[in-house]
Every structure is written in structure tokens, then in C-alpha cells.
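Student: Sequence and predicted structure below; questions after.
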Amino acid sequence: MNEFLTSMIDLMIVAIAVALVARRLRLPYTVGLVVAGIGLALSPINPGLVLTHNVIFELILPPLLFEAAINIQWKELQQDALPILTLAIVGTLLAAAAVTLAFHFLLGWPLKPAMMFGVLIAATDPVAVIAMFKDNGVHGRLRLLVESESLLNDGVAAVLFALVLAWVQASGQAHLGTGQIAGLLAVTVGGGIVTGAVCAGLAIMLIRRTTDHLVESTVTTILAYGSFLLAERFNCSGVLATVTAGLLMGNLGLAPVSKYGHSVTDKGREFTLALWDFLAFIANSFVFLLIGITVAKIPFHDLGDKALSFDIIVVLISRALTVYPLSMLFRRSPWSIPTKFQHVLWWGGLRGALGLALALSLPSALEMRNQVLIATFGVVVFSVVVQGLTMPLLLRGLGITQNR
């Protein structure tokens, strides 16, 4: 226990140092964390923490998803609901299919590992995107489009992963019929949404019965983790549960006044939003430091330089094949997406925590599991470092932000 606390304190000290240096050098914070993590792994210092599926899913993901969700407003989301849902649902399916086909037919991977990689790498990371936009002062419709699509995309990717994993594990043992797939989909999606909604409803009822801002904030903390863990306990989507809970809490529980009446107090709202900003900072710091620490120990040579380059190129192309064609569907509609916004949606589709968590959760018996894991880490590092570093340049080049 003492070693665990010491390791966490050490990582927080490093995170503070990185935040100060990154702000001074005007570098993306997440990039600095990954680089610092690599440096820690190569130094005599041993942080003592390891990036595992449980660490990401049970400790890091809930606060990151919840913090992102509570800051999305219904009114703004409804205005662009159709393009956001199209990009998040259809786009994720297309991206996963494109990567699967490329890896199976061009790289020669067996279908099962190709499908697993295609699905998990389709998950974009709202955390990295939100942090990047905050650093560069991006607001308005572009921020809503990118953040909302990225957040909902995570839920879709997590559900697809569960379905594909069930199919892979059932192969050779029993035929997974259409009815079973539909049932699994209903449980995973419907169960996740219902769990999040019920938990949020109970939390809002509790908040309305107190004026203590500490109690109000504690309730939201229990909601974020409780909805996730409860959904996962019953084989539902914890990602969808927490996102649903966050959206409802942000728009009903933390709203000053809604048609349902008063909810949280003014002091409670201010304190709760500040608390979640802090918790997201801590979780964000841990995950990207641990990514750097883990990446330094990954044997990328086992995959091959050409194969790794192929991975990155295919993932970028698959993202382009979803963003640009789907955006064209709304060209002559009220939801038209400007071309420069499309460029940001493409290059800003960073990969991160969820993709790694899904890769780390793959069963050890899965064919080519190590190659899938190595490819995932390679794409994530390229995404965070290269795309993260060049994103401010793209934003300025497109005239979206000014030199800061």
C-alpha cells in the first residue's frame, strides 16, 4: 500500500513538472506526459505502476468519460445531433471495417485478430482532444462536434468490441446466431444506457435533498464510478453507462434551473465542476505517463518497421474515409460541416486510453494477441505525439485559432 501511494505521489510530481514545462514551451500537455513517461522508464527510477486493463477501466476511464459528458449541453448537442451520431455510429463501423479489410487482405493477418484490431483502434480519445482544444482556445461548434463525436464513438467502439470478442470466443465452440447477437447488443447497449440513466436519476434525487456542496460532489463521484462498475458487473457497457450518467447529471443535476426544478446549489455546481476538472487532470496525467512508461518496454521490432508504418497509414486513411464522405452527406443541409472543420475532425481523431484498455483486455489465447497489442501502442503513441504536436499548427493554418 505504501509503495502504491508513493508511486502515485511520484507520478503526480512528474505531472506537475510536465504541466509547468509544457505551458512554458507551449507544447500539448499529453505529449509531454508520454515523453516524460518514456524518460522515467529508461531511467533508474521505477514508478512501480503498470498499465493494465483494470487500471484503465476501473480507475482512469470513469472520471475521464464523466467529466467530458457533464460539460456537453443538450441544447448544443441537439443542434448537431444528426451529424454527430452519423460520425460516431456509421463512422466507427466504416473505420473498423476499413482497418479490418486492409490488415486481412494487404498485411495477411487472420480475420479474427484483424477484426479485433480494427474495432478497438476505431475508438478515438475525447480526453486528448479536449485537452488539446483547451490548450488552443478552441470553442463553439467545432469543439462540440469533435468532443461529442469522440465521446459517443467510444461507446460505439466498446459495444462493437464486446460483440466481436463474443463472436471470436464462440467460434469453433458454438454458432453465434443472429438472435444471440441481437440479444447481446440489446444487453450491452440497452443495459448500459438504462444503468446510467437509473443511477443518474437516483443521484439527482439525492442531490435535491441536500444543500451541502461536499455531499453533492461526493454523490457525483459515486455516480461516475458506480454506474461504470455496476454496468460492467452485469455485462453491460460501462462506457455507455457513465456517458449517459454524465450527460443527465450535467444537464439536469448540475443545471441551475430546469423544467424539473432546482437541483444542485450554486456553490455545489461550482465546486463539483472544479472537482471533476481536477479528477480529469489527475486521471489524464496518470494514463499518459503510464502509456509512456509502457511504450518504452514494448518490443516494436517484433512487429517490424514496415508493418508499424502500415498500421499508422491505414488508421489515418480509415479515419479520412469516414470523416470526409460522411460529412459530404450534410453538404446541402442545415448541418453542413465546413471543410476546415472536416480536416480537424480527421487529424484530431486521436487514439488513447480506451483503445489501449480494449487491447489489454484481449484473451491471452487470441491468435496474434502480442502483435495486436504492439500495433495498438504504436498507433496511440504516433497519434498522441505526432498528431498532438502538429494539431496546433493545423488549427492556426486553417485560421481557427490565432498565434497565442
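Tutor: Sure thing, it's come through.
Student: make it CA atoms for all contacts and neighbour counts henceforth
Tutor: Fine.
Student: all helices of the stretch 251-400 of the chain, in order?
Tutor: Ranges of helices within the stretch 251-400 of the chain are 266-295, 305-328, 339-347, 353-360, 369-382, 388-397, based on DSSP state H, counting those that start in this stretch.
Student: would CSV of those with distance to Ala114 and mean neighbour count be doable?
Tutor: Putting the helices of the stretch 251-400 of the chain into CSV (distance: least, Cα to Cα, whole Å; neighbours: other Cα atoms under 10 Å) gives the following:
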stretch, distance to Ala114, mean neighbour count
helix 266-295, 21, 20
helix 305-328, 11, 18
helix 339-347, 22, 19
helix 353-360, 12, 24
helix 369-382, 8, 21
helix 388-397, 26, 18
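Student: And here is the other one:
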Amino acid sequence: MNVTQVILLLLIGYIVFTIDKKKKNVPIPVVLLIIGIGLSFLPYFSSIEVTEKIIYDIFLPGILFVSAYEFSTKALRRHGPVLAALSTVGMVVMALVLGIVVYAAGGLFVNISLLGAMLVAAILTPTDPVSAISVLEEAADEHIAEVVDGESMINDGTSVVLFTVLVGIYTGEESFQFFGFLGEFLYVSLGGVAVGLLFGWICSKAVHITHHRDYQVMLSIIIAYGAFHAAEHIGVSGVLATVAAGLMLSYEFEHTNKEDHYREALSGFWNVVEPSLLSLVFLLIGIAATTTLASAHWLLVTIILFASIGIRFLIVSGVLGIFHKHRELERKKQAFLVSWAGIRGTMSVFLILSLHALSPEGSEMLLSISFPVVVLSLIIQSLGVYPLSKWLGDG
């Protein structure tokens, strides 16, 4: 991808953000995705090679940092048990049950192994509610938006560990051992959090020394990308490191008498960077997805998508039933909105591209299932968030 292509993609993103007046009914990521699919038919853009490194090393740290930095630590404390349950045990259960469904349904259309089905499920379990959060905050209870946003930040780290273990088994490089998986999960997850907290704490103290706003912005870039790559370098979760660093910075700002001063400088910068990153990433997802859409078994893809929403609803409903003592009807409404807003996106695309880069036997068939589900999820679920939020809120 050359500089001219990047500039043109940014220009398209700017135009979409500028003229899209109905962000609720037609979320911007959906528009960008569809435009990206259209661009893939133009030779100039179809030559762009979208790799897992571009998504993981360039886009994810910035997007995750903004989400974490803007996420209230009070909300984290309020929903901590729910977020922890959904992002760990809930996610593993989701992958297991969805894998069985993919295996059972997939067998009617393609020749897929149980392990391959589990790998598809691991790819589809992380959520990316970029297109849903702003709508949920306005149309639904803010607590629902907090749960969806908080879960998506944390479960990205879990998804990488789960995918890594499963793809190792799938390629024959390792065998599954429960305690080995648990040990790796704890090391990668807790190690990433520790690195992020340390980075965030050190840099939050340095912010107080750096009085010039431009230098404070420079420091925030170091936090976002430095924590990520430092964690990855020592073999722990860069995703969770960036999230933890952003949360730590937010926490430190909340406990200073100059919070508005610091947030004004950083928000002015990241409020420009975030839509730029989102414009590029959703356009690139559209460009990268096109080759798999033509060969997709759309009935199977639709079954998997709605099965994943249904399974997620049962898990979320169970978790909310344990930790939130609402009336059953109210809990069901919340669970359904949280489930529907769990849209597949950037992290799923990274995992798909990672599998593509490894090119194990049968991977093309797994990609032809996974990528269309992500595209369908982005379109159908994003478009449904606002009407469902209003309908359930008025009901």
C-alpha cells in the first residue's frame, strides 16, 4: 500500500464522515465496508495487500487505546465481574458451543473437521462494536454500552490466546493440554495487563512533568504503541497491554485536579486519529473480503451468524442473571442488546489474515466461511442496533 493509496482512502473516509447525516440508521463503518468492496473491483485498489501485520501493528493499538482511554474506570469497577466473566469463561464457552454448531451445520455444505470448526468459532468470538457504541449510548441504557465496549476491549486478548492454541493444534505443531492452555492464557493475559499498567503509570506521571500539550500528545502515542510492542516483544498480550495502559492513564487523569486540561489536549489529537484509522481499516476490510464473498455458502454463513447471536444471548443472559439482579424481562432485553451489539470486526479480520498467512491445508475453506460471516455481521448487526435499541427501550 503506497502513500497515494492511503491518502485517497483517507479522502474517501473524510467524505463519508462529512456527508453521512444519519449515523444512527446507517452507521459509518457499514458505508465504508461497502465502499471498500466496490473499490476492490478497481485495479488501482485491488492491488493493495492487506496483511495481518498492518491490522495488528498499525491499526489495533490506536483504536484500542482510544477505547480504553475514553472508558470510565468507574464503569470498569461497576461492571468488572460481568466483563471478566464474558471475556474469559463466557468467551471459551461461546467458542466451544459455536464450534459444535459450525461443525454440525457446516457438514451439510462443506467437508469441515471439528477442529476446523473450532478454529472458525475462535475467529468469530471477539467483538468489535465500533459502529454500535455511539448508537447504544444515545438510544439505550448507558450501562449496556459500557458492557459492550468494556467486553470488546478485554476479549480481544482472550481471542488471540484461544486462536493461537487452536491453530497450533490444527497445523500439528502442538497438542492440546488443558493445564498448558490455562498456563499460557494466564501468562499472556496477566503479563500483558502488568506491562500495560506499568507503562500507563510511568507515562501518566511523565505527563505531569510535560506541561506543553504537544509533548503530552507525543507521550500518549508512546503509551499506545509502546506498551503494545513492548508486551509483544516479551511474548505477552500487546492488546491487553494497550488496553491496560489506556485505562491506567484514564484513572490517573480522574484523580488529578487538572483532568480537563490533560484530556483536552489528548482528545483533540485522538479524535482526529480515531476516525482516520477507522476509515482506513473498514475500507481495507472491504477490499480484503471481496475474494471470499464470491465463493461463500451464504445459507451456511447466515446460519452461523444467527447461531452465534443466539449462543451469545444465552451466555450473556446467564452472566447478567448471576451478577445483575434485574427483573427477568429487563435482563432479557439487556442481554439481547448486548448480544446483538457484539459485532465481529477488526480482531476477527486480523485472525482471518493470520490464518491466511499460515496457509495450512484447508484454510481457504475456513476463510470462505469466516470472512463472509464478519462482513454479514458488520452489515446486519450494525444496521439493526438503532431500531432494536429504540424498540426494546420503548417496549
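Tutor: That came in fine, so what should we check first? Keep in mind that this is a model prediction, so the values were computed, not measured.
Student: got a markdown table for the helices of the stretch 251-400 of structure 1, with distance to Pro113 of structure 1 too?
Tutor: Supplementary listing: the helices of the stretch 251-400 of structure 1 in a markdown table, determined by distance: least, Cα to Cα, whole Å:
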| stretch | distance to Pro113 of structure 1 |
| --- | --- |
| helix 266-295 | 21 |
| helix 305-328 | 13 |
| helix 339-347 | 25 |
| helix 353-360 | 11 |
| helix 369-382 | 7 |
| helix 388-397 | 28 |
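Student: mind checking the SS state of the residue sitting nearest the centre point of structure 2?
Tutor: Central residue of structure 2 (Cα atoms, centre = their mean): Asp128, 3.2 Å from the mean position. Three-state assignment for Asp128 of structure 2 (DSSP: H, G, I helix; E, B strand; the rest coil): coil.
Student: Leaving aside the residues adjacent along the chain, what's closest to Leu101 of structure 1?
Tutor: Leaving aside its sequence neighbours, Leu101 of structure 1 sits nearest to Ala114 (Cα to Cα, 6 or more residues apart in numbering; 7.6 Å).
Student: Check which residues of stretch 109-127 of structure 1 are buried.
Tutor: Neighbour counts over stretch 109-127 of structure 1 (16 or more other Cα atoms under 10 Å) mark 109, 111-127 as buried.
Student: follow-up on the earlier one: any idea how far Pro29 of structure 2 is from the residue nearest to the centre of structure 2?
Tutor: 11 Å (Cα to Cα, to the nearest Å).
Student: And Thr127 of structure 2, by the same measure?
Tutor: Applying Cα to Cα, the value for Thr127 of structure 2 to Pro29 of structure 2 is 14 Å.
Student: Gly342 of structure 2 and Asp128 touch, don't they?
Tutor: Yes: counting by Cα atoms under 8 Å, Asp128 is a contact partner of Gly342 of structure 2 at 6.6 Å.
Student: Which neighbours do these two have in common?
Tutor: Common contacts of Gly342 of structure 2 and Asp128 (Cα atoms under 8 Å, 6 or more residues apart in numbering): Ser152.
Student: Show me where structure 1 has its strands.
Tutor: Taking DSSP state E as the test, the strands found in structure 1 are 257-258, 261-262.
Student: Thanks again, I'm all set now.
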